[in-house]
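[1] here is a sequence with its predicted model. Questions after.
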Amino acid sequence: MERHLTGRHALVTGAGRGIGAAIARRLAAEGARLTLLGRTRAPLDALAEEIGASVLQADVTDDAAFARVFAAAGPVDVLVNNAGAAATAPFVRTDRALWDSMLAVNLTSVFTGCKLALPGMVERGWGRIVTVASTAGLRGYAYCAAYAAAKHGVIGLTRTLALETARAGVTVNAVCPGFADTGMTAESLDRIQAKTGRTRDEAVAELTKSNPQGRLVRPEEVADAVAWLCGPAAASITGQAIAVAGGEVM
C-alpha cells in the first residue's frame, strides 16, 4: 500500500481515545510521523507505544500551554483538531459557565491550533488542517445549544480559512460525525438511561434514530475520511464539511 503521508508530521489533539486515537492510527498507517496531544498522559503513552508516536500533554483551552507544546513538537504539516467535549442542557438552563466551556474546547481551541499551524504551512507551501466537527454543526439538536453553536462556528472558521489559503498549498476541511461508538457517546447513553430508565438498547435506539443506517458511526470510518482529506487525492477539496453519519445529513 502506498503511504501517502511519509515524511509528513501530523499532530492530533484529543488523541488519547475514540475518534482521535483512530485518526492517529490511520495517519500512522499512511506513513505520517505522529505527535499525540491530550490532557491525560496514560492513554497517550499507550497509543504512542503502539504506533511509534511522540506525546505532548496539555489542555488545548490553555493558550499558553498549547503554544508551548506546539513549539516543542516542531513544524506541523497536518493538524487534526479533534479535542472536544459535549455537555447538554435545555437552553433556559444553559448558564454562562457551560456556554463558555463548550466554546473554549470546541471552537476557540481550533482557532488557537490554526493560528499556530497555518503560518508554517503557508511558508512551506503545503499543509492539511482537518477539524472533527459534528452533525451538530450542520443542523440543530435540542438541548445542546452551546455545543451546536461551537460546532457551527468551527465550520464557518473552516470555510473562511479555506478561502484565505486556497492558493498557498493548504487545504482546510471538517468532518462531521453523527453519534459515534466512542466513550463520549457512552457517557451520553449513561445519562439517557439514568434520566429515563431506558435499557441500554433503548438508549442506543434513541441516539441512532436519526441515522438512516440505524447504527453508531465507527471511529475508523471517521479516520478514513480524515486520511483521505490529508492525501493527494483530495488536493482540490477544501472548505468542506463532510458528514460521516449514515445519511443523516444530505
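    Yes, it's here.
[2] C-alpha only now, for contacts and for neighbours.
    OK.
[3] kindly check the end-to-end length of stretch 32-50 for me.
    End-to-end distance for stretch 32-50, by Cα to Cα, to the nearest Å: 14 Å.
[4] ugh, wrong one, stretch 50-70
    End-to-end span of stretch 50-70 (Cα to Cα): 22 Å.
[5] putting a second one here so we can go through both:
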Amino acid sequence: MEQFHTGRHALITGGGTGIGLAIAQVLAAQGAQVTITGRRGDVLEAAAAATPGLHPLVMDVAVEDSVVKGCAEAIAARGPVTICVANAGIAEGKSMAKMDMAFWRNMMAINLDGAYLTARETLRGMLAEQWGRMIFVASIAGLKGLKGAPAYTASKHGMIGLMRGLSEEYMGSGITFNALCPGYVDTDIVTRNTLSIATRAGIDNEKAREMMTKTNRHKRLVTAEEVAAAANFICAPASGSFNGQTVEIAGGQM
C-alpha cells in the first residue's frame, strides 16, 4: 500500500480509543508518526504498544496550559504537526430544565475550547510548511438539534462554526479545514450513553441501545473504521480542494 504520509507528524486528541484510535491507526499505516493524546496514560500506552507509529502523550484539552505544553512537547519530539484531528470530546445528554452552569461549562471546555486550543497550537507548523489537514470530529448534532442534549448540540455547532471560519481565513494557504459529522458510533461513548438513557428512561439496556441505533438511517451503529476512512480521504494528497466541508456519516440523508 502506498504510504502518503511518510515523514509527516499527525496529532490526534482523544486518540487512545474509539474514533480517535481508528484514525490514528489509519494514518500510521500511511507512514505518519502519530501523537495520540488523552487524559488516561495507561490507555494511551496500551494503544501505542499495539500499533507501530503511535506515540502517547497525556494532555487535557480543557486546560490551556496542558495543551500548550503538550503540543510543544510533541512538536519538539516529532516535528511540526501537519495533520491535526481535534477528536477529544464528551457526549452527555441533559435537558435544559436539569442543566446547570457547571454542566454547560464542562461541555464547552472539552468539546469547543479543546478544539480551539488544539487547532491554535498546531496551526503554526502547518503555516510554516504551507500544507496541512485540520479535521474536527463533530457530530450530526452539529448540523441539527438533538433532543435532550442542548449543550452537546451547541458545542458541536460551535465546532463546525470554528471550522468554517478557519477555512475562510486560511483559504489558499495549502491547509484544509473540515468536520466529520457521524451519527451514533459503536464506541465506549455509546456504551456509557446506553446506561445513562436506560436509567433516565426506566428501560433496559437493549432498548436504550436500540433507540440510538434507530437514529442512524441504515438502522445500525456506525463503526469507528468507517469514520476513519473518511478522515483518511480528507488527509490524502489529492484532497486539497476538499475544504470547509461537513461530512455526514450516518447511513443516509439526515
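    Sure, I can see it. As the structure is a prediction and not an experimental result, all values here were calculated from the model.
[6] quick one: TM-score?
    The TM-score (TM-score structural alignment, normalised by the length of structure 1) is 0.96; 249 aligned residues with a Cα RMSD of 1.1 Å.
[7] what segments of structure 1 are helices?
    18-29, 41-51, 63-73, 96-103, 109-124, 145-164, 183-196, 200-208, 219-230 (DSSP state H).
[8] and these as JSON lines, adding distance to residue 243 of structure 1?
    Output for the helices of structure 1, formatted as JSON lines (distance: least, Cα to Cα, whole Å):
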{"stretch": "helix 18-29", "distance to residue 243 of structure 1": "14"}
{"stretch": "helix 41-51", "distance to residue 243 of structure 1": "27"}
{"stretch": "helix 63-73", "distance to residue 243 of structure 1": "28"}
{"stretch": "helix 96-103", "distance to residue 243 of structure 1": "21"}
{"stretch": "helix 109-124", "distance to residue 243 of structure 1": "19"}
{"stretch": "helix 145-164", "distance to residue 243 of structure 1": "12"}
{"stretch": "helix 183-196", "distance to residue 243 of structure 1": "17"}
{"stretch": "helix 200-208", "distance to residue 243 of structure 1": "15"}
{"stretch": "helix 219-230", "distance to residue 243 of structure 1": "9"}
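[9] how near is the closest residue to residue 21 of structure 1 other than its chain neighbours to residue 216 of structure 1?
    Nearest-residue entry for residue 21 of structure 1: residue 15, 4.8 Å, with adjacent residues in sequence omitted and distances by Cα to Cα, 6 or more residues apart in numbering. Relative to residue 216 of structure 1, residue 15 of structure 1 is positioned 20 Å away (Cα to Cα).
[10] those two: which has the busier surroundings?
    With neighbours defined as other Cα atoms under 10 Å, residue 15 of structure 1 and residue 216 compare such that residue 15 has more, 29 against 21.
[11] residues contacting that one?
    Neighbour list for residue 15 of structure 1: 21, 23-24, 36-38, 44, 82-83 [criterion: Cα atoms under 8 Å, 6 or more residues apart in numbering].
[12] what does residue 51 of structure 1 correspond to in structure 2?
    In structure 2, residue 51 of structure 1 lines up with residue 51, judged by TM-score structural alignment.
[13] so what's residue 40 of structure 1 up against?
    Residue 40 of structure 1 sits next to 16, 57 when contact means Cα under 8 Å, 6+ apart.
[14] and the one 4 residues further on, by the same measure?
    The neighbours of residue 44 of structure 1, taking Cα under 8 Å, 6+ apart as the test, are 15-16, 36-38, 55.
[15] next: residue 72 of structure 2.
    Residue 72 of structure 2 touches residue 121, counting by Cα under 8 Å, 6+ apart.
[16] between the contacts of residue 15 of structure 1, which is nearest residue 109 of structure 1?
    residue 83 (8.1 Å; Cα to Cα).
[17] could you measure from that closest one over to residue 72 of structure 1?
    Taken as Cα to Cα, the span from residue 83 of structure 1 to residue 72 of structure 1 is 19 Å.
[18] the more surrounded of those two?
    Of the pair residue 83 of structure 1 and residue 72, residue 83 is the one with more neighbours under other Cα under 10 Å, namely 26 against 10.
[19] ok, that one - contacts?
    13-15, 20, 38, 60, 105-106.
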